[in-house]
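# Have a look; sequence and predicted model below, questions after that.
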Amino acid sequence: MAEKKATEKKATAAKKTTAAKATTTKRATCKKAVEVAVSAENAGFRAGDVYQALAAAGKAMSVAEIAKAAKIATEEVYLGTGWLLKEGKVKNEDNLVTLA
């Protein structure tokens, strides 16, 4: 009987140790916040970057593709796309941005 209790205690202790290790090794990952200077000048520059990327590709592109081609952050792509949408230079086509 004493052996059974000792074995149960060891098994319970092992489970607790394993559970503790599993919870302590997890790390939270979060995206870095990108700061975008919202000014008329910066929006105009980003609009130029977006327009040039679309013109060079010659096809509709996603926001991520535009960001990669123009070497700017996705937030900056949104800023430039908003400017171009207001001017009527781009349009949305099947959730892709294309020149109008």
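Great, that's in hand.
# okay, CA-based contacts and neighbour counts for the rest of this
Will do.
# need the longest helix for this protein.
helix 2-25 (DSSP state H).
# and that one, how far from the chain's centre?
When C-alpha coordinates are averaged (CA atoms, centre = their mean, to the nearest Å), helix 2-25 and its chain have centres 40 Å apart.
# Would you mind identifying the next helix or strand past it?
As assigned by DSSP states H and E, the chain's next helix or strand after helix 2-25 is helix 40-57.
# so how far is that next one from its chain's centroid?
Counting by CA atoms, centre = their mean, helix 40-57 is centred 20 Å from the centre of its parent chain.
# quick one: contacts of that helix?
60-61, 66-67, 69-70, 76-77, 79-81, 83-84, 98-99 (CA atoms under 8 Å, 6 or more residues apart in numbering).
# Would you mark the buried spots in that helix?
43, 44, 45, 46, 47, 48, 49, 50, 51, 53, 54 (16 or more other CA atoms under 10 Å).
# Now render those residues as TSV, adding distance to residue 20.
Listed next are the buried residues of helix 40-57 as TSV, based on distance: CA to CA, whole Å:
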residue	distance to residue 20
43	49
44	53
45	51
46	48
47	51
48	53
49	50
50	49
51	53
53	50
54	51
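# got another, please set it beside the one above:
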Amino acid sequence: MAEKKVAATKAATEKKTTVKRACATKKTIAKKTAVVINAENVGFRAGDVYQALAAAGKSLSVAEIAKVANISTEEVLLGIGWLFKEGKVKEQEDKIVLA
């Protein structure tokens, strides 16, 4: 009787170990995207930022603009710089809004 109990306990322990190994989380490696900095690319990113702000109709943070425009935060910053220089956007409560 004791042998059956030990065998059952051992089998349960092995099963738990297998489940833990199967459920281990995968580590994801963040890919760095290379941002091409030239007048054409920066102009397109400025257009993406402008369209995102116009569609939202309110002030957005850099992260929100990146999500709406589906571009990286670095590209958002490039576009914002272009639009700031042209006077198309302004800062309002740590967010960006159309001027």
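Perfect, I can see it now. Quick caveat: nothing in here was measured; it's all calculated off a predicted structure.
# circling back: and the contacts of helix 40-57 of the first structure, which are buried?
60-61, 66-67, 69-70, 76-77, 79-81, 83-84, 98-99.
# Nearest to residue 39 of the first structure among those residues?
Among these, residue 79 lies closest to residue 39 of the first structure (CA to CA), at 9.9 Å.
# Not counting its neighbours along the chain, what's nearest the closest one?
residue 43 (5.9 Å; CA to CA, 6 or more residues apart in numbering).
# show me what contacts the residue nearest the centre of the first structure?
The first structure has residue 31 as the residue nearest its centroid, 7.0 Å off, counting by CA atoms, centre = their mean. Applying CA under 8 Å, 6+ apart to residue 31 of the first structure gives no contacts.
# how far away is it from residue 10 of the first structure?
Noted for residue 31 of the first structure: a distance of 41 Å to residue 10 of the first structure, by CA to CA, to the nearest Å.
# now residue 97 of the first structure
In this view, residue 97 of the first structure and residue 10 of the first structure are 62 Å apart by CA to CA.
# Among these two, which residue is more densely surrounded?
residue 97 (21 against 12; other CA atoms under 10 Å).
# The more buried one contacts residue 90, correct?
Yes: contact criterion CA atoms under 8 Å: residue 97 of the first structure and residue 90 qualify, at 6.6 Å.
# closest to residue 21 of the first structure among the buried ones among the contacts of helix 40-57 of the first structure?
residue 67 (39.6 Å).
# mean distance, the helix or strand containing that closest one to its aligned residues in the second structure?
Assigned by DSSP H and E, residue 67 of the first structure falls within helix 63-70. After superposition onto the second structure, helix 63-70 of the first structure sits on average 0.4 Å from its aligned residues (mean CA distance after the TM-score superposition for the first structure).
# ok, then the element right after that helix?
As the chain continues past helix 63-70 of the first structure, the following element, by DSSP H and E, is helix 74-87.
# what's the average distance of that next one to the second structure?
Once the two models are superposed, helix 74-87 of the first structure sits on average 0.4 Å from its counterpart in the second structure (mean CA distance after the TM-score superposition for the first structure).
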